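> Give me the fold of what follows.
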Amino acid sequence: MLLTTKFLRPASDSRAVQRERLSSLLASGHPKRLNLVVAPAGFGKTTLVSQWCARTTGPIAWLSLDEHDDDPQRFWQYVASAFEHAGLTGLESCHKNLSSNTDDSLSSAITALVNALATDGSPWILVLDDFQFAANDRIHRQFGYFIDYLPAGVTVTLVSRTEPPLPLPRWRVRRWLQEIHPALLAFSEDECREFFHNTMGLSISEKDVQAICRRTEGWVAAMQLSALSGSDSGFEQNNPATDSNSPQAALSINERHISDYVLSEVLDKQPEDTVAFLLDTSCCPRLCASLCDTLRDTNDSQEKLEHLLSQHLFLIPLDNHNEWFRYHDLFRDALLQRIRHTDPERAHALWQRAVEWLLNHGQVQGAIAQIVQEEDWPWLAKVLATHGNNLIHGGYHLPVLNWLDALPAEQVEESAQLQMLRVWGRFFANRLDHLEPLLSNIEDLLDRRVADSAPDAEGALGLQSEVSLVRSYLARSRSDDKSASDLTKQVLADIDHTRIPLKSVTYYGIGLDDYGKGDLPGAENTLKSAVHYGQVERKPSTVLSSGGLLAWIQYNRGDMDLALDTCTEVRKWVDQHYSDPSQPRLISCWLSAALTEIFRERSQLRDAAAHLEPLLEHVNKGAEPGQHIIIQHVRGHLAFSDSRYQDAIGYLEDAEQVGRKRREHIVFEPPASSALLARCFLAEGQPGEARRILESVESQTITNPLNREQNSISYARLLVAEGRPEQALKILEALISDTKRNEHNRHLVEALLVSGEALAQLNRDKECQDRLAQAVGMAAEAGFLRLFAEESPRLQELLLASATVKTGGSWHTSLTDMLLSPKTESASDEKDQTAAPNTQPDQRQTVADDSVRKLAEPLSQRELEVLELINAGYSNKDIAASMGVAPATVKAHIRNLYGKLGVGRRTEALVRARELGILTH
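This is a model prediction of the structure:
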């Protein structure tokens, strides 16, 4: 869980010195991309940037970094969430990629963030305060990439104590960089005068102003310390042994010096109750009245905080309501030094209370970060045992794995519960290869516990059930359906005798089994139970997965309205219970895929593309194989519906390849992309390719009846296209009977339609019209629409001539209009959704000039981009890496490109493009 208070810009003090000369340097403007404000602590960096933001129009994302943000994944989670907290939308794919902890997934997440900023088009400002805490070399490399590809108009401001190792010389040459260093930040004499007279309300002489300004060199923290002490006694000119005419040494900018000064000249001069409050609350990186009241066992903390604020005692408000605050870091360090030295036992007890408050208020990740920092391993083990399961099911499986790795190895090895967390963490991270040895270790530990007569028999039974449940999913990945079913049923039988909340995950497994057998009614009932228990157990990931698969099944049964309601209700529940905008938004592949299919089938292709968009980045980076196939399948179906057959072929071939290579990592049988791929080749006039695809599937094991039906219907379409209607009808008659019995209504409509076309070829017109009438009637009731436009031109002619279509109501009118003009709405090509950040939108637009329009069909912007990269000598693999897409997608674009240019090779494509003026070099 991320801290939302880190996204709050410090409130501006109206009495603070207004530094117009520096604010003008920070202003956004072309071609600048980065402000770099660098100085030691106490130079007024944050105050300056906050003042500038307060007077700046446009959206502002603010993030205050701390020592826990030196991890690349956590850093980019906070950066993306800062934008989201400030109102930026379209970051679902970014957050999803951030759930995987690899360089590739983080690169995809950064690319998704850049694309979201480009799509939004607003003049965003991002402020990263205390950037010195982001010291990781990987963060610096990734941040350099982020700046390099920022859209025009977006400005980043870094506030740091040290100059970060970024490619600053290159950015200076490009005029992207504005730097403000200590010499510029130092207060001028006029600013010093205003600070003492107006901000601090002190009447000091002009001579003293000049002396303090000269000796501090404009360092505002030292001036504030001096003002708070009530005199300038900390400076050497007041030492009687010092010659007043001799040059005076400036105050040393040293954190130890500042800490000593805070303790001696500020803290020791405060009233006892103020000192006690400061010391008692110094263990908290961020403060609120409730937290402080808990630490101090009082109810006056809000009053105390507001008093400190009025006294300028280094308390920084984090909002405009005086609810959340933080101490200046150096001031807090000095306080901690004092209490740990004078009363270490109390310091530790206060820290424990602070962590307990965080745990009790749902800030589990923040609490764990504090525990890890103190290396309190027994407490970390206890917290993980209590909260680890919910964290994993809330999408935080990778952090849990990292925390388990931080524990002493023997502590994990001797705990079956912690080892089980490691199993679930790896399971959710799709690291299935080495789970079996871990499961065996857990069973050995449980056997020893029973042998030793351990009292926690109920807990042991619950852990054994978890082991069996994981094994059931591993069995599904091996297509061992019987073992999977037996294990799951055993878990369900034992589950009421355990205290571990497993019902939702267990019912989801049974639902997968029912779905795999083609028992859609049974799967629907089971998945409803999974959703219910997921809500009771507060497992959002299981609710989303179960609800998404439920909607997918309802769609295939012909209950599209019900499927849409299921998606809406599930998403609403998750958002209500997990609405913290700082958290990554949980995405369900099944749910988003179901929504894509529903809106595609309703012929609302743009809406379908919008629901597909959050899933697209997972195809390239980070998606587990089963999800990868589902996404590519619905992506290919959308392209097929939009008559983008070459794109569809690329996506579906990729899905088929992943399915063959990674079958052992998939815990269910994915949709049959082969059936849709064959239809693409038929639509392209390549029946030979369609036959090759379908015949290659015959040797493969297909257990899911839905997939068998899809392939059979596609094979029947092929036979009709080849003029063999009798053979097609033999297949279709059996299919019609099976789909009716199993309530596979979508397939039933398709089988009726194709059989109608086969009957028409045999001149059995009455039977043909009967079949078409049945298909139209069922489709009208279910709301199916787009599938009619996807059938052959001959079948569409038969439908338009059908009396059933002509005499119906509004749905029938929509069907007629769509068949007469099947491309009235086109899904916006994924060129905009997957645009590579290294090409600015305005640059891409300028390429599509009059010379492009000389072609019968103009090149798309993505095809133009591919052409430019071919011209630059890039291989297909390099093009895929540059554009951030899958190699199969590049192949599809190249095929489309060759078709439009009328060429067959790269060299011919380049020559033709130059002839048309598309390429000029």
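
> C-alpha from now on. contacts and neighbour counts both.
Fine.

> For A347, give me its contacts.
Applying CA atoms under 8 Å, 6 or more residues apart in numbering to A347 gives the contacts D280, C283, I339, R340.

> Please disregard the earlier target; I meant L91.
With CA under 8 Å, 6+ apart, L91 has these contacts: A80, E84, A112, L113, A116, P614.

> number of nearby residues for I442?
25 (other CA atoms under 10 Å).

> Name the helix or strand for it, please.
Secondary structure assigned from DSSP states H and E places I442 in helix 435-451.

> so how far is that helix from its chain's centroid?
Counting by CA atoms, centre = their mean, to the nearest Å, helix 435-451 is centred 35 Å from the centre of its parent chain.

> by contact count, what packs against that helix?
For helix 435-451, the packing partners by 3 or more CA pairs under 8 Å, 6 or more residues apart in numbering; DSSP states H and E come out as helix 416-428, helix 457-477.

> okay, the ones you listed in JSON lines with mean neighbour count and distance to R448 next?
As requested, the helices and strands packed on helix 435-451 are arranged in JSON lines below (neighbours: other CA atoms under 10 Å; distance: least, CA to CA, whole Å):
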{"stretch": "helix 416-428", "mean neighbour count": "22", "distance to R448": "11"}
{"stretch": "helix 457-477", "mean neighbour count": "21", "distance to R448": "11"}
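
> Filter the contacts of A347 down to the buried ones.
If you count burial by 16 or more other CA atoms under 10 Å, the buried members of those come out as D280, C283, I339.

> Buried residues, the helix or strand hosting the last one. List them.
Under the criterion of DSSP H and E, I339 resides in helix 329-342. Across helix 329-342, burial judged by 16+ other CA under 10 Å covers L330, F331, R332, D333, A334, L335, L336, Q337, R338, I339.

> between those, which is nearest F784?
Nearest to F784, judged by CA to CA, of the buried residues of helix 329-342 is R332 at 64.2 Å.

> Make JSON lines from the helices and strands packed on helix 435-451 and add distance to A728 to it.
Output for the helices and strands packed on helix 435-451, formatted as JSON lines (distance: least, CA to CA, whole Å):
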{"stretch": "helix 416-428", "distance to A728": "43"}
{"stretch": "helix 457-477", "distance to A728": "33"}
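
> so which of those helices gets nearest C213?
helix 416-428 (56.9 Å).

> Can you give the contact residues for the closest one?
With CA under 8 Å, 6+ apart, helix 416-428 has contacts from 381, 384-385, 388-389, 392, 397-398, 400-401, 404, 412-413, 432, 435, 438-439, 442, 445-446, 463, 466-467, 470.

> circling back to that earlier point, check the offset of the helix holding I339 from the chain's centre.
38 Å.

> Selecting buried members of the contacts of helix 416-428 in ChimeraX, what would you type?
Buried residues within those, by 16+ other CA under 10 Å, are selected in ChimeraX with:
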select :381,384,385,388,389,392,397,398,400,401,404,412,432,435,438,439,442,445,446,463,466,467,470
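
> Tell me which helix or strand comes right after the strand or helix carrying T846.
According to DSSP H and E, T846 maps onto helix 841-847. Next along the chain after helix 841-847, taking DSSP H and E as the criterion, comes helix 861-871.

> Sequence B follows; please return its structure for comparison with A:
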Amino acid sequence: MPAKLRVAEIRTRVVLRQRLLDRLYEGTRGPLTLVTASAGAGKTVLASSWVSAGRVPGRVAWISLECGDDQPGVFWTYVLEGLARSGVPLPALRPPARSDTTGRSLLTRLAAWLSDQDEPSVLVLDNVEVLGSSVLDGVDFLLRHASPQLRLVAIGRTAPPLPLHRYRLAGWLTEVQLDELAFTEDEAESMMAEHGARVGPEAVRILVRRTEGWAAGLRMAAMSLQDRDPHESEEIVRRFGGGRQDVAEYFLAEVFDAQPPGVREFLLRTSVADLLPTALADELSGRDDSARLLHDLVQANVFVLPADDGAVRYHSLYRDLLRAQLGRRPAEEVVRLHQTAARWLMADGQTAAAAIHAAAAGEWGHAATLAIDGLAVGGVLAGTDDDLTEALAGIPDEVGGPHGSVLRAALAVVAGDRGGAAPHLAQARRVIAGNPPTRENLAVRMVLAAVEVLSADVDRAAEAAVSFDALAAEAGPPAEDLSALVHARAGASLMWAGELDKAEDTLLAAARSAEVAELGRLRAHVLGHLALLNATQGRLRRAGDHAGAAAEVADEVGLSGVRRPAAIDAALAWIHFNQHDLRTAQRHARARPEPDDPVTAAALAVLRDRVLHSRADRAADRAAPAWLVAAVRPTRDGVVTVPVESWLRRASTELDRGRDDLARRALGHALHLAAPESLRRPIAEAPPRLRRFLSQDQELLHQHHWLGGAFAVVPTMRSDDDSRPAALVEPLTEREHEVLGNMAALLSTDEIAQAMFVSVNTVKTHIRSILRKLSVNRRNDAIRRARELGLLRTAADGAPTPVHEPPDLSR
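Predicted coordinates for the structure are as follows:
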């Protein structure tokens, strides 16, 4: 008995997860806290850590339950002994005389006694799933009559058959389930560190994705990574899955072998599908009760998880184990299951999934036709369907016809081998040319055109896109992912050619399609190009909006640091260059030394060599489009720059003639034109005499405070008619100001966390608070609002700035 009544002893290294400790603390302020999840999810570890942390609201009685403890007399004997050991005085209560029953009078007296105590009692029942209704009826009675002095924490793989609906309605119930127990990346990183596993953030990200945050899986990974060198660690992370011996043995012992034979057969046959609607489960298993069985498995928390539209899926590691077990069956049996899945999914309109199963069945021609005619290949080209890409990568060379050739070309483009795509494209063109264009071959012709665009050099992609657009018009709206990819590539090509108006329209279309298709990475790249295009043309406010949106999207999809699209930093470098903030411009220009994109690379090369390094590099000029070289010259064809410079020349001329009034009027015109974009560079590069003239005109400087400290702004009192936004009702904290400054510098959440030496979750909490206080919903809106309120200043204002000073994007 002593071992059953002690707080569970945790023998492994424990990561204290404060968010979950807080949940238990808050939950035990009410009568019932229920912690349910699958085996190895960290339920007992969490509860034990919580008790050890000392945040329990009363005396703790812990009972570790086992099979056989569901007899009323046995259970209530444990409860009385556990309460007594915790310090609750129970002088008048004796244990039940029989193991199979307990009188109601005992529970009534126990409830009355607990209710009279000054300090609450916390009863922790671990493995509560072993208890049946004969015991739980009494638990329900005690909980209702001893509240609020009794706090129950029930831990188990399944929810106990208590009247939970009544507890929820009364506000008595706190539930901690599998999704909350899953480790975050920060928590997984802490676990790796506790076990001495030296792995980087990307490896942690992969492990969290593979394990779905499952505590036992992460711990097995951490233990296998102890004291390994970087090469060994990389290989372990790459190969980690449910087929590993330690993971497989755990699943077999704890989950799979505990199921009846019929359920085990069902699990194996249905494991071929990634997503399992009940009708597909019936087809694969040969049963007609799959809906009931799957519902029971989900409720049992045996790694069968609910998915969208009533379907279910198996936990990824458990699915690996099931497929490894199925792989021991005769190959023809597995092939028949994949053929069945392919037929059902094709009839259901799920062509990508159908193609995966056709490939797994060795029906390569059918797989290629499904991928091309169903336009599922768009997910391959966009990099959003890794499963389909992996499934189709093994297509044999002998699979002929236009579908096989186009598919091989698409796979070559995805692999970065544009040259390798050329012979497959040529073969597809020859086959297609031998047949008249029909509605039946329209899809393969359209995909061929799309792949030709993506495989073309930057100077030819726009021309190749004309054919795609013509076929898309004939076919009706194409798949948005294909459209986004083609127009993104074509927009970059038009930028290279100097057709900037067409480029902007094309890139805007690509951004819209990417948003609809939920291609966050592509959208971040496209918005970055839009920012760069506008920045080089002096449209700084529009460039800033695009750059802010690009940075926000990049942060959302995990593109931070060197993985962030280089066009964003290139655009910010140009924005700050035009605002005469050369230090910040240099920082952004150096952030990405060698971008893959030729347009971005040329924009950065020209800016670095001709402006930031004060030299003219003819090699850079020859490699760059003419419009980019012209964009950094003193007189250029920008939307705003030329008129500003014209008025500045006029002001300088009038000043030389001694006509100060006319000089001031011309200077005012120049400042008025430059103000919307905060275009400081032409003013900073004006003749010294004109700059001195401006520095002595306090009225002009006050009107144009955006010029900043570099032009000797003298602060003045705010006038009565100065209509600025109202101040914040709830001011930002010092840390929120720091986060806001880094947000304005367009740092990702990860980068802000690194700069401030805090966790990513802490940064996210600060950002949510900032958005609330500024009454906005998005980061870009928060930056704009902060500038309106004067909460952000740039280096040109003469104010101290953090390491990551915010760019002036919205004035």
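
> So E797 of structure 1 versus A609 of structure 1, what's the distance?
28 Å (CA to CA, to the nearest Å).

> Name the residue in the two with the higher neighbour count.
A609 (25 against 12).

> helix or strand for that one, which one?
Judged by DSSP H and E, A609 of structure 1 forms part of helix 605-612.

> what sits against the residue nearest the centre of structure 2?
Residue closest to the average C-alpha location in structure 2 (CA atoms, centre = their mean): V557, at 4.2 Å. V557 of structure 2 makes contact with G520, R521 under the criterion CA under 8 Å, 6+ apart.

> how about stretch 63-73 of structure 1, aligned to which bit of structure 2?
Using TM-score structural alignment, stretch 63-73 of structure 1 lines up with nothing in structure 2.

> distance between the ends of that stretch?
Counting by CA to CA, you get 15 Å between the two ends of stretch 63-73 of structure 1.

> What is the neighbour count of the closest residue to Y78 of structure 2 other than its chain neighbours?
Spatial nearest neighbour of Y78 of structure 2, excluding adjacent residues (CA to CA, 6 or more residues apart in numbering): I63 at 7.2 Å. Here the number of neighbours of I63 of structure 2 (other CA under 10 Å) works out to 26.

> so which strand or helix has I63 of structure 2?
strand 59-64.

> what range in structure 1 matches the helix or strand following that strand?
Tracing the chain C-terminally past strand 59-64 of structure 2 and defining elements by DSSP H and E, one meets helix 72-86 next. Under TM-score structural alignment, there is no match for helix 72-86 of structure 2 anywhere in structure 1.

> Show me what helix 72-86 of structure 2 is packed up against.
Using 3+ CA pairs under 8 Å, 6+ apart: helix 72-86 of structure 2 touches strand 59-64, helix 133-146.

> Between helix 72-86 and the strand holding I63 of structure 2, find me the angle.
Angle of strand 59-64 of structure 2 versus helix 72-86, following axes from the mean of the first three to the mean of the last three CA atoms, to 10 degrees, is 140 degrees.

> Return the most buried member of the helices and strands packed on helix 72-86 of structure 2.
Mean neighbours per residue, mean count of other CA atoms under 10 Å, is largest over the helices and strands packed on helix 72-86 of structure 2 for strand 59-64, with a mean of 23.

> which other residues reach the helix holding I442 of structure 1?
The contact list for helix 435-451 of structure 1 (CA under 8 Å, 6+ apart) reads 414-416, 419-420, 423, 426-427, 457, 460, 464, 467, 471.

> swap in stretch 622-631 of structure 2?
So stretch 622-631 of structure 2 is contacted by 496-498, 536-537, 599, 602-603, 606, 621, 636-638 (CA under 8 Å, 6+ apart).

> Are any of those residues buried, and if so which?
Looks like the contacts of stretch 622-631 of structure 2 have W496, A497, T536, Q537, V599, A602, A603, V606, D621, R636, G638 buried, using 16+ other CA under 10 Å.

> In a markdown table: those, plus distance to Y250 of structure 2.
A markdown table is the format used below for these (distance: CA to CA, whole Å):
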| residue | distance to Y250 of structure 2 |
| --- | --- |
| W496 | 57 |
| A497 | 60 |
| T536 | 59 |
| Q537 | 61 |
| V599 | 52 |
| A602 | 55 |
| A603 | 55 |
| V606 | 59 |
| D621 | 63 |
| R636 | 69 |
| G638 | 66 |
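
> now, which of those sits nearest W214 of structure 2?
For these, the nearest to W214 of structure 2 is V599 (43.3 Å; CA to CA).

> For the closest one, which non-adjacent residue is closest in space?
Counting by CA to CA, 6+ apart, the residue nearest V599 of structure 2 is W496, at 6.1 Å.

> ok but V667 of structure 1 is inside a strand, no?
No: according to DSSP: H, G, I helix; E, B strand; the rest coil, V667 of structure 1 belongs to no strand; its state is coil.

> Would you agree it is in contact with Y473?
Yes: with contacts counted by CA atoms under 8 Å, V667 of structure 1 reaches Y473, the gap being 5.8 Å.

> still on that earlier bit, and the contacts of helix 435-451 of structure 1, which is closest to G688 of structure 1?
Among the contacts of helix 435-451 of structure 1, F427 lies closest to G688 of structure 1 (CA to CA), at 41.4 Å.

> Past the helix holding A609 of structure 1, which element shows up next along the chain?
According to DSSP H and E, the helix or strand after helix 605-612 of structure 1 is helix 616-620.

> can the contacts of helix 435-451 of structure 1 go into CSV with extra columns for distance to A716 of structure 1?
Listed next are these as CSV, based on distance: CA to CA, whole Å:
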residue, distance to A716 of structure 1
E414, 59
S415, 57
A416, 54
Q419, 51
M420, 49
V423, 45
R426, 43
F427, 40
A457, 58
A460, 54
Q464, 48
V467, 44
R471, 39
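
> ok, and the most crowded of the contacts of L91 of structure 1?
Neighbour counts for the contacts of L91 of structure 1 (other CA under 10 Å) peak at A112, which has 29 neighbours.

> Identify the residue of structure 1 aligned to V14 of structure 2.
In structure 1, the residue paired with V14 of structure 2 according to TM-score structural alignment is A27.

> how about the strands in the stretch 1-150 of structure 1?
Secondary structure of the stretch 1-150 of structure 1 by DSSP state E, counting those that start in this stretch: the strands cover 34-38, 60-64, 125-129.

> As a markdown table, these with mean neighbour count would be great.
Listed next are the strands of the stretch 1-150 of structure 1 as a markdown table, based on neighbours: other CA atoms under 10 Å:
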| stretch | mean neighbour count |
| --- | --- |
| strand 34-38 | 24 |
| strand 60-64 | 23 |
| strand 125-129 | 23 |
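
> Please name whichever of the ones you listed is nearest to V866 of structure 1.
Nearest to V866 of structure 1, of the strands of the stretch 1-150 of structure 1 and by CA to CA, is strand 34-38 at 30.1 Å.
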